[in-house]
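Undergrad: just a sequence and a predicted model for now, questions to come.
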Amino acid sequence: MRSRLFGCHRSCTRKPQLPKHKMPPKSPPKKSASSTKSSGKPPKKPPSAKLSKAEKEKLQKEEEERKLKEEEEARKKAEEEERERLEKERIEREERERLEREEHERHDMEMADLNAVLDNVDSAINSQEEQRRANAKWERYMKCDGSPDPTVTQDINTYMSLWREDKDNSEIKTVLQDSRQLLALIGELEFLMSDTPEGELSESDLGRYRQTIRDLQELLSYKLDEATVDMLKKATAEADIESGNLQKVSKLDDIIVMLWANLNKNPRFKSFEFPGEGFTFELPKPLATADVGIRVIKTAFDHLSPHCRTFYPRKKKVDKSAAPEEEEEKKEEEDTKDGEEGEKEGEDEEKPLDADDEDAKSVASGRKSTTSAAGSTREKEEGENEGKEGEEKGEAEEGEEKEGEGEDKKPTTAEAEEEEELLELDEDVIDLRQFSPLGGVMYMELLQLPPQPVTARGWSIVEVVDENLRRIPYPGEPEDLKKLGATLTLATPAEEKPVAKEASQAQMLLEGPPKDGAAKEGAEGEGEQPAQPEGEAAPPAPVQPTYITPPVGVTIKLPSTVAFYEEPQPARWSWSGKHWRLDGFTDIKYDEENKTLSFKTNTFGLLTVIQDSHLNMPFQSWEIRPRGNNAALFTIIAAIVELEIEIKDDKCCLSQPEDTPELDHLRKKWMAPKDLVKALRAAGVNIFPEPDSSKFVSMTKKDEEAEMLTYRCMAMTLPAFAFSWSKWNAEAGEDRIVMQAAEHLEDEPVNEDDWCCYVQSVRRAKKLKINEFSEEFSVDHAEGSELRSNMYHMLTDSASEKARERIQAANFRFLHCAGELIRATRLFTYS
């Protein structure tokens, strides 16, 4: 029953089965005619079929015709391209020739126009300066304040004699008050010598002014010594209650006198700091028990460095023997250059686009030929000692010339002579062309105390001694130090580090005489006489005792008005050599956070702190842009610091950086460009190269004539144009000056898209096709621009009417101030 049910169920649900049969095989799809045509290839014949000879020849002929057709088309295309290239070159050549011809026609006229503009500014400035000097001279003549005229010998001699003989006013306060007038007289003479145009002061007047300055400096030193003696005589009465020693500080303006007298003679004395003056000294034990005093005079001025032989730039001299030959060579070069110029007039097609290259090179080569035999001469020092040194050097040079007679000698170049001069200097001697003393000078001296008054039974007894200030040389003779009560330590032979012969004598005293064998060996090795027997041996020479003079510790608080961008170095003055030296210091430590410099020295004397003068060179970039009428903003990003200098009329001031407290005393202080240069250098920020700075810093050598012409043109167009540094200046060569310029009439930063590159050479100026973002440098001029003889006409001719009006209406004082500041930085050479 169940099977039926299930079977019925299956029969009802099973699908009907179709009869099984085989399907026919699928035939491959046939290619349509359209697909065959689209492929572009003839249908392949079955492999059994072969091409006939006629068919092969036909196919080969068709292939050759196709190749010939392609070659003909390529030839026609190349010919067309060549015709286009030649046509383009012809158009460019004709355009270039037209521009050069036009520039050549108006070159003399444009240069005459530029010289007239510059002469007007120079004459106006010269007239103003002459009037200022005349007014100052009249005001000095009419001055009735009792101060003498330092230029009148009789007046200044009377002033110095009266002050030297005045013994009643020897107090330190009175001396400092009187020194204010003396320093003003020195400053007046220095300003007079620097402000007077070259040639207006005779050599005799200059020598007389320099001698007057030295006499005034000597008088100031004499009066300070006199006041110091007066204070030391009263040391006991003015001693400090706690320490029992004299501790006195007197200061006025640029002079600070610190005096300490060892009245207590406490052997446990370690160090003393003058409160508020940032000067700490640590005496060694022998001096802590001696009748000595310490005087420190800090001055904000430096009267010593001008006496160094390395203070002034080394002057170059021309070898007279080589001068005639160079003149002949120069004439020949000029003749050949004239001939070449005549030939080049007919060869304009082969002349390069930058036509001023050859002119610039010829000018540069002519200028180099006149300076190639230039030599350097040592700066003559003043005084009798310097004259003797000059005579000795002259005799030595004459001796060298005599020794070299008969030999073929080439003229010595300036570089070789300067190197020989530098080799004569000791390695510890400071070259003031490379380094600068900063923060003034410190006179630290060890003094002998005069006898102090003794009070007994109502009487004050004082020993009368010499009134002069007695300085103690340190290290000095042990007998002199013992007289002061100093307890010196005897040095051992090992500490003395004597020579070999002295060491053997000391060893004989300590260990006994050497053995006979050793004595014989030593005698034979030294080539001396044979050793004598013991009975006949001479007694050894007595060894002189040697005492140790330990160093003095000094800690200086660096001035708050000087920025130090590297670890400063202490230096001491050498009276014999008249120069600063680096030796004599140990344990030098610089605390940058507290701005203190500590060291140990074995000598007393004159100290200063030096820093490299070229830390901020070369510059990374610069920009100068106008800020309205007769105003501009000058930005220089130097190697370490970024500065902003504002220019307004004939004054300028430092406005940035604001995060350098050492420059707070200069910020927003308007002054003349010369005064700003001097103030920034004194503050440790030197962005003003000297003529010989190229020896100490990498630079981009540029043609001096083209460089100075560019500076003048920049200043004349600054009222309406902004200028900036260009990276192509370093790649343009010596004869080209490359910069960025843009017309700018608003007091806001210049838009980057407004800058254009310009080039100035000795011959002409032009606008370049490249910009600051181009891949490579090119001297091609910009399309639509013209060639001009100078940047002044290049910019003014393309300027707007408003820009021209602003340039013409500019004040000549502003133009001169801007030009003087730009020339002082030498932007194109040191950036």
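TA: That came through fine. Numbering: from 1, shown residues only.

Undergrad: all contacts plus neighbour counts: C-alpha atoms, from now on.
TA: Will do.

Undergrad: quick one: contacts of the helix or strand containing T796?
TA: Per DSSP states H and E, T796 falls inside helix 791-798. Helix 791-798 is contacted from outside by 110, 114, 710, 713-714, 716-717, 760, 765-767, 787-788, 803-804, using C-alpha atoms under 8 Å, 6 or more residues apart in numbering.

Undergrad: and the residues you listed, which of them are in strands?
TA: Counting by DSSP state E, these place 760, 765-767 in strands.

Undergrad: I556 - that's part of a strand, no?
TA: Yes: with DSSP: H, G, I helix; E, B strand; the rest coil as the criterion, I556 is part of a strand.

Undergrad: could you find the closest non-adjacent residue to D747?
TA: R627 (4.7 Å; C-alpha to C-alpha, 6 or more residues apart in numbering).

Undergrad: could you do M111 as well?
TA: S789 (6.8 Å).

Undergrad: okay, now the one to match up with it:
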Amino acid sequence: MESKKKEKERLERERLEREAAEAIEKQKQYEAEMELRAVQLLESGKIIAFYDKVIFSYHQDHKLLREWAVFTACTNLPDFKLNEINSYMTNWEVNLINPTLQNVFAFSPEILQLIEELKEFLLFPLETVSVETIKQIGMIYHEFKEKQQEYLDRSTYDIIRDLTKYFDPEQGIFDMTESIEAITFSIYGNIFAQPELIGHEYEKLKFKFKIPESIVELRGIYRLLKTEYDHYSDSSNSFFAPGVNNALKRSIEGWEKKKAESRCQRAELHSPEVPEDEKPQTKIEDGSKSTNGSPDKTTENLNRGESTKGSKAPGPGDSDDDNLDSQYRKLAKDLEDLEIMSSPMRGRARKRANRKRDERAVDESSEIEDAEGEGVEGKPIGDEEDAEKSRKKEEDDSKPGEDERDRESKQPGEKDAEDDDGRASTKQEGSGSGSDEETSKSKSASRGRSPEKKEKSKSKSKSTSESRSRSKSKKQSTSDIKKEVKVKKKSKSPEPRQKTEAELAKERERTEKAQFIPKLVKYELNLRNYSILGGVFHFNWIEIPPQPKDRGHWMLHMIEPDQNLEEIIFAADYVPPTQEMQEAKKTPEEMEREAKKQEEELQKLVLLDLKVPRTALWFEPPIPVLWDPVRRFWSTDGFYDIRFNEDQLHLTLRTSKFGIIGLGHNRYFKSKELKQLILFVGILRAATTIKNQHIIYCIQIISRIFSNLPYQSFELKPAGKNRCVFSLMAAMTAIEFTFENELVCVSSLQNVSNSDVVEASVLNKYMRPRHLIKALRYHGLDVFPELDSYAYVDGVLLKHIETEEHMYQCMAVLSPSYNFHWSRWNLLAGRERMVFQMRERLGTTTPGNYQMILNTPAKCSLIACTEVSPNFSEEPIENSQYHADLLHLAMTVASDDAKNVMREASPHFIETVRILVTSVRPVSFS
């Protein structure tokens, strides 16, 4: 036994020594890797810094060339200098003092281009520009936007102030349409308010409306102003991610503050103070003097009291103000009495106050009589009556009445509140009726009370306190028993089930995502999750201004002082069905009656029928929203009976209001079922040789109503010198980008219906990456998620941000000679593990097999795992060395030809690849 014990101890000692030696060896290896990591990252940083330096100098030269090109082109647009922008705005305002629609249309293209450039400047300001200059440019940006809309409204007024130019006197119809590239202006009016004309169609915009019977016979102009731009969304708080504080957001806050100050100044101008000599003065009546000709003591004391409080010396009219103040105090007291009597709690307090006041008055009168009797006869008068009164009062107090029982049945906090109310009401009554004199009399009378009365009052107070203490002790004992019973019941209940690790992880994910979601009010559209596509519809009901009168040889025009549009406010009296009414079980007869009633209610709304703009790709039904100018957000309130035909892009809806209407579109993906399908198809694609079109067809059938995130796969491959192709299989479409030097274009767009307008706009059109991103977002093809997009997409895990961005930089440097591809192991690898495939690819030579890459914040390695392996393994391949990042790993295993191709690549080409791949973020969202 002892030998076995010694052998066991020896084995345990050897195991501990071996583990300690392994730990020491791992620590040494880790320290050596960290030293090597610092050296390798320094080498990679030098390569990346070289490209950054070239790009920075290029931007500086490009800025000078652009300024020279603008100068030689002699365009009207100013440079981004405050004096030039202000001069341009002044010139614009001078030319549009009397704005006509033709003049506004002539200036609009330049103004809209300048507004976009100012917005781009605020989103990406130059480091050389001062903070104050950026602030002033932000104010100018918002002023340009509001001035543009103001001139469109004033041009509308200029047209409708004289309807004879476009008016058909036989039909009583006013109809006109004018348009330029970015703005379509249409006006319709039923001038004679003919009841049979209940709607109209703006043919150019394919926009119909039908008004309810309640407003058919009301005169007005219906204006439809369709703009291809949206100057409202970037004024909303939800347009920016939580925590973002860029120049554009700061400019919104400054502009709102400036508008509030200007409104206050206008209010002061419209309400000037009345001069002192014009204020009404009232003479003092004769009744305010006493019989001997001196002023009334009450008025004199009141004036003296006001002067002692630090107020100004009495002037003319002050006595009149005092009379008004006394009347106001009396009125306030009466209102307070009514308020007290209106509620039962305050009514009881009022009764107690009245009862105390009556008892005090009785005691004072009896005490005065006692004092008078003692002074006349030498003995007290009415002692027997006082004794009988005190005896009755003691009996009444010993039996708690209704008020006493009510007070005892309440909580201590409620008792204190009632007592406070009672005391307050008593004080207010005393202050309004000379209570100071009464209290002084009662104090003097109480000093002269007999010892018998004092003993009776003491015995009465003792009896009442004892009865109250007994009742309180009983209630406390019953409440303690109830609490013990409740505690026992709670102890018998089973303990809550402990949450699993998966449930805790899900809660942590929800908590983390909640940090990225802005706080919204009811009906507010979250512009981090949705975007406004297809422009904006200004659909307004406008009042007809005074028209010119024909007086034979001359025309009479009435000029209004404020020549502004007056919108007619319309709000339909519509009651939508509640959720309980819809879920309740009903007979067929009841359902039929309910349907008829609902149809009658819907007739109270304005019916809109329109073709949604084909300039955007609608992957799901649009969400109609109305702009709230006061709270500055898009609201979903007021829209009912929404129907959308996806094939014909036809939308019908009913609205309860006129105003600025937009069409919201979901930017991201929210379906778990589609994510599971994508995983299944990805695994099937890796294991079999199924055709791509079959996969796309399956995806398209099930994900017909969803957007483009998450991605199914991605691939970045070289296509010649300073050329490469980036293919992205999104949830709804397959898109292919082609890079050439410093430009990029969309070379292929598949599986998208009604895309002819979009393809004509962006397909094979080379442009800079930021301009392409902006154009694709405008057309509804948003495959450029931001950091907070992770909160709106289910089934993805945001990777380590710094490591991921450095990895994209390395991919861009290696893109001339390496091919990168998606891996199915990436999704479940975790936050700090990025898994993808890589292989060398040069020219027309047949590429080799893919190798699996595992990239973490600490290192980048080739792992012994393939796409068809049954399980994922992090084990590196044999005889592999340590590599700090992807760039150092690729340069270690690359051939000489691949290295030469990378050296000859243009820095502008590498920067273009980096910007677009970083904007797509394929590793985090696939």
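TA: Okay, I see it. These numbers come from a predicted model, not from an experiment.

Undergrad: what's the angle from the helix ranked longest in structure 1 to helix 791-798?
TA: Assignment by DSSP state H gives helix 53-141 as the longest helix of structure 1. Following axes from the mean of the first three to the mean of the last three C-alpha atoms, to 10 degrees, one obtains 110 degrees for the angle between helix 53-141 of structure 1 and helix 791-798.

Undergrad: so which elements touch helix 53-141 of structure 1?
TA: helix 812-825 (3 or more C-alpha pairs under 8 Å, 6 or more residues apart in numbering; DSSP states H and E).

Undergrad: what does the helix it packs on correspond to over in structure 2?
TA: Under TM-score structural alignment, the match for helix 812-825 of structure 1 in structure 2 covers residues 907-920.

Undergrad: which residues are contacting that stretch?
TA: Contacts for stretch 907-920 of structure 2 (C-alpha under 8 Å, 6+ apart): 51, 54-55, 722-723, 739-744, 768-769, 783-786, 805, 808-809, 811-813, 815.

Undergrad: among those residues, which lie within helices?
TA: Per DSSP H, the contacts of stretch 907-920 of structure 2 map to helices at 51, 54-55, 769, 805, 808-809, 811-813.

Undergrad: I'd guess D155 of structure 1 is in a helix, am I close?
TA: Yes: counting by three-state DSSP, D155 of structure 1 is part of a helix.

Undergrad: burial count for the residue nearest to it when sequence neighbours are not counted?
TA: Residue nearest to D155 of structure 1 in three dimensions, not counting chain neighbours: P148, with 5.5 Å by C-alpha to C-alpha, 6+ apart. Neighbour count of P148 of structure 1, defined by other C-alpha atoms under 10 Å: 22.

Undergrad: tell me where the stretch 401-550 of structure 1 has helices.
TA: 414-424, 478-483, 493-496, 500-511, 516-526 (DSSP state H, counting those that start in this stretch).

Undergrad: which strands and helices sit next to the third one?
TA: Same thing as helix 493-496 of structure 1. Going by 3+ C-alpha pairs under 8 Å, 6+ apart, helix 493-496 of structure 1 lies up against no helix or strand.

Undergrad: quick check: buried residues in it?
TA: P493 (16 or more other C-alpha atoms under 10 Å).

Undergrad: same deal with stretch 496-507 of structure 1?
TA: Buried residues in stretch 496-507 of structure 1 (16+ other C-alpha under 10 Å): 505-506.

Undergrad: circling back: the residue nearest to M111 of structure 1 -> structure 2?
TA: So, by TM-score structural alignment, S789 of structure 1 is matched to A884.

Undergrad: contacting residues for its match?
TA: Counting by C-alpha under 8 Å, 6+ apart, A884 of structure 2 touches 36-37, 40-41, 858-860.

Undergrad: which one of those sits in the busiest neighbourhood?
TA: C860 (25 neighbours).

Undergrad: residue in structure 1 matching that one?
TA: Counting by TM-score structural alignment, C860 of structure 2 lines up with A765 in structure 1.

Undergrad: T655 of structure 2 too?
TA: Under the alignment (TM-score structural alignment), T655 of structure 2 maps onto T601 of structure 1.

Undergrad: any idea what G189 of structure 2 aligns with in structure 1?
TA: Under the alignment (TM-score structural alignment), G189 of structure 2 maps onto A261 of structure 1.

Undergrad: how near is its match to S243 of structure 1?
TA: Distance, A261 of structure 1 to S243 of structure 1, using C-alpha to C-alpha, to the nearest Å: 11 Å.

Undergrad: neighbour-wise, which of those two wins?
TA: Between A261 of structure 1 and S243, A261 has the larger neighbour count (other C-alpha under 10 Å), namely 25 against 13.

Undergrad: now do the buried residues in the helix holding T796 of structure 1.
TA: So, applying 16+ other C-alpha under 10 Å, buried residues of helix 791-798 of structure 1: 791-796.

Undergrad: cool, stretch 639-649 of structure 2 as well?
TA: 639-640, 644, 646, 649.

Undergrad: farthest pair in the ones in helices among the contacts of stretch 907-920 of structure 2?
TA: V54 and E805 (19.7 Å; C-alpha to C-alpha).

Undergrad: neighbour count: those two, which is higher?
TA: E805 (17 against 13).

Undergrad: the more buried one -> structure 1?
TA: Checking TM-score structural alignment: E805 of structure 2 goes with M708.

Undergrad: which non-adjacent residue is nearest that match?
TA: R823 (7.4 Å).

Undergrad: now for the residue in structure 2 that I125 of structure 1 lines up against: which residues touch it?
TA: Matched to structure 2 by TM-score structural alignment, I125 of structure 1 sits across from I55. When contacts are counted by C-alpha under 8 Å, 6+ apart, I55 of structure 2 is found next to 907-908, 911.

Undergrad: try it again at 10 Å.
TA: Neighbouring residues of I55 of structure 2 by C-alpha atoms under 10 Å, 6 or more residues apart in numbering: 49, 61, 907-908, 910-911.
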